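**Q** below is the sequence, then the predicted model.
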Amino acid sequence: MSAAVPARPDAAVVVAARRTPIATTGRAFGTVAVDRLAATALTAVADDADGLGPVDDVVLGNCTGPGGNVARVAALSAGLGVGVPGVTVDRQCGSGLAAVLHAADHVRGGDAGLVLAGGAESASTAPLRVRRSAAGDEPYERAPFAPPEFGDPDMGAAADRLAGSCGVGRQRQDRYAQASHAKALRAREQGRFDAETVPVGEVEHDDRPRRLSMSVLARMPAAFVPDGTVTAGNSCANSDGAAAVAVVPESARAGRPGLRLVAGSVTGCDPRLPGWGPVDAVRRVLDRAGADVCDLAAVEIVEAFAGQVLAVTDALGLDPLEVDAGVVCADGGALALGHPWGATGAVVVVRLFSRLVRDGAAAGTLGLATAAVGGGMGVAAVFEVVR
């Protein structure tokens, strides 16, 4: 008697995607707890996915929250019911995208029918950290990204080093930052963020995008390394915000358009150059998808630093300032909107959903989401429009 052929796993499809406005640390969401931000996004996306069955789980990324299980607290705050569990993942700046990939794994494996996934961060309300020792309590800014023998650089200094090693000069970085803000301002004026954004209280819009001139950017001093090229002007801002998506099996999407996950991957790289992480991750997912960068209609990369983005896009053969300006972060990115660390990996999926699904891209159109991760990692995913 021959062995039974295993059933082909059901594909995972993102059928709804929402985010809160993004606010610079200490401003509009200065006193809003991370679970409230997350609950706002979860409520909106659960409403969008109404009719597709009960929510089976919530998976959220978070980096600097109060501890405990932010996803479970947010699920309860969102009114999803006591029967809906939750799990919180920390893959630093890639946490939100990693959460979406975890949700897709649950769905494809047949363990869940509807999973809400994303991320949230409140740098404004993150607790102070103190390390206990025989010498007494010692405050510290962050947990290590890597052991001391790997250098454990801060992300800003590492971005400066990467830009220098890849020959990405100051003027290109400033020009990219200026373009990101200009694109985000234009998108906001055209209402391109409206359908994806759910207000938090009276806050309806991102607070950061502004008009930048090259002359102003050129006067900004190096922010992390003496005589370096990375400045406050061509770096993201620490921010507060949340994003969430609804993931279902393709067989259960009930004809709703969405983004089918074609391939996802997380890879490691030298912790001294963490910004390089997306290069190998993107190459791997493109290989698994049988695609090339020229096949991508939309690319959303977490814009932590302009120099890091340009180093990665140069390596991948993309030109976000010229030929591919309408492909890579076409409505601006984290440089303009801000970077709520645990959420931004999910924000880029929300942005892909708006650019491809909401904007009516044809079935089969491909999009890419990717992020660099502290400690030397990259996370990437290729999605395909389904109608």
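**A** Happy to help now that I have it.

**Q** C-alpha only now, for contacts and for neighbours.
**A** Will do.

**Q** who touches the closest residue to V89 other than its chain neighbours in this structure?
**A** Of all residues not flanking V89 in the chain, G61 sits nearest, at 4.8 Å (C-alpha to C-alpha, 6 or more residues apart in numbering). Taking C-alpha atoms under 8 Å, 6 or more residues apart in numbering as the criterion, G61 is in contact with 88-91, 95-99, 118-120, 342-343.

**Q** 7 Å - rerun?
**A** Shown in contact with G61 (C-alpha atoms under 7 Å, 6 or more residues apart in numbering): T88, V89, D90, S95, G96, A99, G118, G119, A120, G342, A343.

**Q** repeat for V282
**A** By C-alpha under 7 Å, 6+ apart, V282 lies in contact with A380.

**Q** can you tell me the helix or strand for it?
**A** helix 277-289 (DSSP states H and E).

**Q** downstream of that helix, the next helix or strand is which one?
**A** strand 296-301.

**Q** what number of residues lie near L97?
**A** Other residues within reach of L97 by the criterion other C-alpha atoms under 10 Å amount to 32.

**Q** kindly report the same for E138.
**A** Other residues close to E138 by other C-alpha under 10 Å number 10.

**Q** same deal with A315?
**A** Residues near A315, counting by other C-alpha under 10 Å: 15.

**Q** quick one: contacts for it?
**A** V279.

**Q** coming back round to it: and the angle from the helix holding V282 to strand 296-301?
**A** With axes from the mean of the first three to the mean of the last three C-alpha atoms, to 10 degrees as the basis, helix 277-289 and strand 296-301 are set at 150 degrees to each other.

**Q** just the ones in helices from the contacts of G61, please.
**A** Judged by DSSP state H, helices contain the following of these: S95, G96, A99, G342, A343.

**Q** isn't the first one right up against G342?
**A** Just to be clear, that refers to S95. Yes - counting by C-alpha atoms under 7 Å, G342 is a contact partner of S95 at 5.2 Å.

**Q** okay, these two: which has more neighbours?
**A** Legend: neighbour count by other C-alpha under 10 Å for S95 and G342, higher for G342 (35 against 29).

**Q** my read: that one touches G96, true?
**A** Yes - between G342 and G96 a contact is recorded at 5.6 Å, counting by C-alpha under 7 Å.

**Q** find the residues that touch each one of the two.
**A** G61, G119.

**Q** would you double-check that V245 falls in a strand?
**A** Yes - V245 forms part of a strand when assessed by DSSP: H, G, I helix; E, B strand; the rest coil.

**Q** would you confirm that it contacts G119?
**A** No - contact criterion C-alpha under 7 Å: V245 and G119 do not qualify, at 9.5 Å.

**Q** second one coming, line it up with the first:
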Amino acid sequence: EVLRRGVALGMTFLDTGEDYEDGYAEELLGKAIKGMREKVFISSKFQPAHNAFPGVMAAIEGSLKRLGTDYIDLYQVQWPNAAVPVTETMSALSALVKAGKVRFAGVSNFTPDQLREAQAAFQPGELVSVQTEYNLLDRSIESDLLPYCRENRVTVIAYNLLSQGHLYFGEKERDILEKVAEKHGGTVTQVIIAWVISRPPVIALTNTMDLRHLEQNAAAADLRLSQADINLIDATFNRQPVLVLPERIRVAGYDADVSHTIYTTLEEAIANAAGIQPSPTALAEEIKNGQMLRPVELVRTRDTSGRYDYDLIHGRVRYWAWVIAHGRQAPIPAFVAGERQYAKSERQ
């Protein structure tokens, strides 16, 4: 019902992935779009474990079957895989475009250097997008990835706009957003979405199973922020990453997204029993080779033992990858969010 209502409201870009709910998300989407396939634009992804040529070919067949379609509009590699050359993965995507099983190819969570390497394997216009995190707290793509995409006509698909629903604002920041929202007769969430899509070539992914929130998200596309609004928000949310010793960061048993697997010890991260891809160990190798990952997200801790200064709220795998690569004495880049707002599950 929610998916069909979204399409009726003009939200026709539908994003999923082979590993979302172990494939069930693709099955559900396939059922929801029956009878209106030509009205929607389906975007799906394959896991980094499938980045080798045979893996991509097998993954596409599984996704097509679950989605109940014979083509995918946008097919993306979900993460780079250090064990598989980018050129091999792109060769597979290019072959799928030529075979008509995929209309366009894209990448997700690639750095600018990785994106350049990926583009070199394609004909002009075949690799059309990069999906990446982008929100008011983490604006790091504005210094490199966003300008590159603007110059090279690559669409930026922004996800995690609300930091899994837990953006942490200071009092001044929230006041500014509320004033802009009141000015436009909207909500703070709508203002955030409008701010994200005000920066070409960015489009935004939203996620909800609530009809009321769905309709509010759709209406955000019609909220036109003035340049003065944008400048005010830019100036208010201009946090720069800081360097923090990992040993001063508390890694507790919760995260901004409670659906994500959580490793709370180095031993758990190295063992990677949940099979997270790319694994903390694989990311550590990329860090050792000079590949810089985006900063983790922190808030001031409420721990009273004196051992910690911050709590980790986002970027768990990145944190452990850094510790594996450099130990706990090498400062890790981090964004420090505003005052902590604890989720209901944490207060109980």
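**A** Perfect, thanks for sending it. A quick note: this is a predicted structure, and the numbers were derived from the prediction, not measured.

**Q** got a TM-score for the pair?
**A** With the length set by TM-score structural alignment, normalised by the length of the second structure, the two chains reach a TM-score of 0.29; 164 aligned residues with a C-alpha RMSD of 6.4 Å.

**Q** about what we covered before: mind putting the ones in helices among the contacts of G61 of the first structure into JSON lines with distance to A289 of the first structure?
**A** Converted to JSON lines, these look like this (distance: C-alpha to C-alpha, whole Å):
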{"residue": "S95", "distance to A289 of the first structure": "22"}
{"residue": "G96", "distance to A289 of the first structure": "21"}
{"residue": "A99", "distance to A289 of the first structure": "20"}
{"residue": "G342", "distance to A289 of the first structure": "26"}
{"residue": "A343", "distance to A289 of the first structure": "25"}
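
**Q** which one of these is nearest T40 of the first structure?
**A** Closest approach to T40 of the first structure among these (C-alpha to C-alpha): A343, at 13.0 Å.

**Q** for that closest one, give me its contacts.
**A** Applying C-alpha under 7 Å, 6+ apart, the residues contacting A343 of the first structure are G61, N62, S95, G96, G118, G119, A120, E121, G241, A242, A243.

**Q** go with 6 Å
**A** Contact analysis of A343 of the first structure by C-alpha atoms under 6 Å, 6 or more residues apart in numbering lists G96, G119, A120, E121, A242, A243.

**Q** V245 and G119 of the first structure: which is more packed in?
**A** More neighbours surround G119 than the other of V245 of the first structure and G119, with 40 against 34 (other C-alpha under 10 Å).

**Q** help me confirm that the more buried one comes into contact with A98.
**A** No - using C-alpha atoms under 6 Å, G119 of the first structure is not in contact with A98, being 9.2 Å away.

**Q** neighbours of V87 of the first structure, how many?
**A** V87 of the first structure: 18 neighbours (other C-alpha under 10 Å).

**Q** among the contacts of G61 of the first structure, which one lies nearest to P278 of the first structure?
**A** Out of those, the member with the shortest distance to P278 of the first structure (by C-alpha to C-alpha) is S95, at 13.8 Å.

**Q** got a list of what the closest one touches?
**A** With C-alpha under 6 Å, 6+ apart, S95 of the first structure has these contacts: G61, G342.

**Q** change it to 8 Å
**A** Each residue near S95 of the first structure by C-alpha under 8 Å, 6+ apart is listed here: L60, G61, N62, C63, V89, G119, W341, G342, A343, T344, G345, A346.

**Q** shouldn't V196 of the second structure be within a strand?
**A** No - the assignment for V196 of the second structure (three-state DSSP) gives helix, which keeps it out of a strand.

**Q** circling back to that earlier point, so what's in contact with G119 and A98 of the first structure at the same time?
**A** Residues touching both G119 of the first structure and A98 by C-alpha under 8 Å, 6+ apart: G61, G345.

**Q** list the buried residues in the longest helix along the first structure.
**A** When the first structure is parsed with DSSP H, its longest helix is helix 170-189. Residues of helix 170-189 of the first structure classed as buried: 170, 172-185, 187-188 (neighbour count, 16 or more other C-alpha atoms under 10 Å).

**Q** who are the packing partners of the next helix or strand after it?
**A** Under the assignment DSSP H and E, the closest C-terminal helix or strand after helix 170-189 of the first structure is helix 214-219. Judged by 3 or more C-alpha pairs under 8 Å, 6 or more residues apart in numbering; DSSP states H and E, the packing partners of helix 214-219 of the first structure are helix 170-189.

**Q** let's go with 6 Å and repeat that
**A** Packed against helix 214-219 of the first structure by the contact rule (3 or more C-alpha pairs under 6 Å, 6 or more residues apart in numbering; DSSP states H and E) you find no helix or strand.

**Q** buried sites along it?
**A** Using 16+ other C-alpha under 10 Å as the test for burial, helix 214-219 of the first structure gives L217.

**Q** tell me how many other residues surround E285 of the second structure.
**A** By other C-alpha under 10 Å, 16 other residues sit near E285 of the second structure.

**Q** ok, and the closest non-adjacent residue to it?
**A** Distances taken as C-alpha to C-alpha, 6+ apart put A325 closest to E285 of the second structure, at 6.9 Å, once the chain neighbours are dropped.

**Q** let me know the closest of the contacts of G61 of the first structure to G378 of the first structure.
**A** The nearest member of the contacts of G61 of the first structure to G378 of the first structure, counting by C-alpha to C-alpha, is S95 at 10.7 Å.

**Q** against A117 of the first structure, how distant is that closest one?
**A** 10 Å (C-alpha to C-alpha, to the nearest Å).

**Q** also V216 of the first structure?
**A** Taking C-alpha to C-alpha, one finds V216 of the first structure at 39 Å from A117 of the first structure.

**Q** for H102 of the first structure, the count of nearby residues, please.
**A** So H102 of the first structure, with other C-alpha under 10 Å, has 18 neighbours.

**Q** any idea which element it lies in?
**A** helix 95-108.

**Q** over to L76 of the first structure?
**A** Per DSSP H and E, L76 of the first structure falls inside helix 70-77.

**Q** first vs last residue of stretch 70-88 of the first structure, how far apart are they?
**A** This stretch, stretch 70-88 of the first structure, spans 6 Å end to end (C-alpha to C-alpha).

**Q** in the stretch 151-300 of the second structure, which spans are helices?
**A** Ranges of helices in the stretch 151-300 of the second structure, per DSSP state H, counting those that start in this stretch, are 171-184, 188-197, 211-219, 227-236, 266-271, 280-288.

**Q** what's the closest of the ones you listed to A25 of the second structure?
**A** A25 of the second structure lies closest to helix 211-219 among the helices of the stretch 151-300 of the second structure, at 17.6 Å (C-alpha to C-alpha).

**Q** list the buried residues of that closest one.
**A** For helix 211-219 of the second structure, by 16+ other C-alpha under 10 Å, it's L214, N217, A218, A219.

**Q** out of those residues, flag the one nearest to L3 of the second structure.
**A** Within the buried residues of helix 211-219 of the second structure, the smallest distance to L3 of the second structure is 9.2 Å, found for L214 (C-alpha to C-alpha).
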